[in-house]
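Trainee: Sharing a sequence plus its predicted fold:
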Amino acid sequence: MALTSIWLAVLGATSGLGALLDAFTRKLPNWLCIAMAIAGLTFGFLLDGWTGLGLHALHGVLAFGIGFLLFSWGVFGGGDGKFYAASATFFPATKVLMLFVAMTFAGFVLALVWFAAKRGFKVRQRSQDDFAKLPYGIAIAIGSIALAIYTLQ
């Protein structure tokens, strides 16, 4: 099995787990984000040596900064910011804009489906309820996996 296939499988498994946890618990645990970040940085090194490690780490740092801004503006939850940064470590910093656009587009589609479903089912929840919030970890996972598949073509 080629290293890129393993890279895609690990990204898919960790992203999928994050999406499921966010959907059903509205939590993206630290252990998952740390494991993802370590895996992403490891693959950065294995695929492109020290330069790859540096570019993957830089992308993680930039994504953490973006995630922090989105969190401070009330757009993201704290877990979403960590999950975004961890997902970013699977890609070099040259893919910052591509990953952000992929996740934003996935988030837009998720929001449309989410609000249509809530309206269709006439769901009425208090705004403080975690399950009233959009599980953006799903969009982060879909955007990450979509970019990974796109870059492998």
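Mentor: Okay, I see it.
Trainee: switch to C-alpha atoms for all contacts and neighbour counts from now on
Mentor: Noted.
Trainee: what's the distance between the residue located most distally from the centre of the chain and Phe115?
Mentor: Distance from the C-alpha centroid of the chain, by C-alpha atoms, centre = their mean, peaks at Lys122 (28.8 Å). With distances taken as C-alpha to C-alpha, to the nearest Å, Lys122 is found 10 Å from Phe115.
Trainee: who touches Ala146 in this structure?
Mentor: Neighbour list for Ala146: Ala102 [criterion: C-alpha atoms under 8 Å, 6 or more residues apart in numbering].
Trainee: From the rest of the structure, what touches stretch 26-35?
Mentor: Contacts of stretch 26-35 (C-alpha under 8 Å, 6+ apart): 14, 18, 21-22, 79-80, 82-83, 86, 130-131, 135, 137.
Trainee: Ala9 and Thr151, how far apart?
Mentor: Distance check for Ala9 against Thr151: by C-alpha to C-alpha, it reads 14 Å.
Trainee: After the helix or strand Ala37 falls within, which helix or strand is next?
Mentor: If you go by DSSP states H and E, Ala37 is part of helix 30-72. Sequence order places helix 78-88 as the next helix or strand after helix 30-72, per DSSP H and E.
Trainee: Next one for the comparison:
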Amino acid sequence: MLEALIFVVFPFCMLFAAISDMLSMTIANRVPVLLLVVFAVVAPLTGMPWAAFGMHFAAGALVLICTFGLFAMGGMGGGDAKLLAATAVWMGLNVHLVEYLVASTFIGGLLTLAILIYRKSPLATVTSGNAFLRHLADEKAGVPYGIALGIGGLLTYPDSPLMVWALARLAS
């Protein structure tokens, strides 16, 4: 049962956040809340030491402080900040968090460039009525960074501590 939660909840939340950000330019509060609650329940049941458990939440707090500053300066959306912090809790205060942040930043940069090019192209005018592309085509809209956070999370999740634990349990 624990393995199923580990295999399903995080990837589902990352996909949901990416798709909802693309469709509505928002990431619902229930996504980071679900990530935090499931981690808080599942991690101790895996035998994670309390010190490591605390460091996972310290990672989330550290990322939330940084992203809240970016949000306050207008450099990032509130949903993105909360999603980043909740994802940091799953990754922990270790190299996996750095991998996630670097991957998401790189993907976010590529996404931003692609959206800027798309917005200047004639294709944006033709496809701006499409539900999936309307915010991407709108020059007044920001960049739905939840897409990059979702993809970055999915790419780096297989090496995260809970996923490694779950895979080891299945292998034994």
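Mentor: Right, received. Where do you want to start? Treat the numbers as computed from the prediction; the structure is a model and nothing was measured.
Trainee: re the thing from before, more neighbours, Ala9 and Thr151 of the first structure?
Mentor: Ala9 (13 against 10; other C-alpha atoms under 10 Å).
Trainee: Tell me which residue of the second structure lines up with Cys33 of the first structure.
Mentor: Using TM-score structural alignment, the equivalent of Cys33 of the first structure in the second structure is Pro32.
Trainee: how deep is that match tucked in, by neighbour count?
Mentor: By other C-alpha under 10 Å, 25 other residues sit near Pro32 of the second structure.
Trainee: ok, now Met1 of the first structure?
Mentor: 5.
Trainee: which ones are touching it?
Mentor: Under the criterion of C-alpha under 8 Å, 6+ apart, the contact list for Met1 of the first structure is empty.
Trainee: and if you look at Ala141 of the first structure?
Mentor: Counting by C-alpha under 8 Å, 6+ apart, Ala141 of the first structure touches Gly12, Ser15, Gly16, Gly18, Ala19, Ser87, Met103.
Trainee: swap in Val41 of the second structure?
Mentor: Counting by C-alpha under 8 Å, 6+ apart, Val41 of the second structure touches no other residue.
Trainee: now do Leu36 of the second structure
Mentor: Neighbouring residues of Leu36 of the second structure by C-alpha under 8 Å, 6+ apart: Ala86, Val89.
Trainee: and if we set it to 7 Å?
Mentor: Ala86 (C-alpha atoms under 7 Å, 6 or more residues apart in numbering).
Trainee: Kindly provide the distance from it to Gly92 of the second structure.
Mentor: Here the criterion is C-alpha to C-alpha. By it, Leu36 of the second structure lies 12 Å from Gly92 of the second structure.
Trainee: just Leu70 of the second structure next, same as before
Mentor: Leu70 of the second structure sits 21 Å away from Gly92 of the second structure, going by C-alpha to C-alpha.
Trainee: So for these two, which sits in the more crowded spot?
Mentor: Shown here are Leu70 of the second structure and Gly92; by other C-alpha under 10 Å, Gly92 has more neighbours (23 against 15).
Trainee: count of neighbours near the residue nearest to the more buried one when sequence neighbours are not counted?
Mentor: With sequence-adjacent residues excluded and distances taken as C-alpha to C-alpha, 6 or more residues apart in numbering, Gly92 of the second structure is closest to His56, at 4.0 Å. Residues within reach of His56 of the second structure, counting by other C-alpha under 10 Å, total 25.
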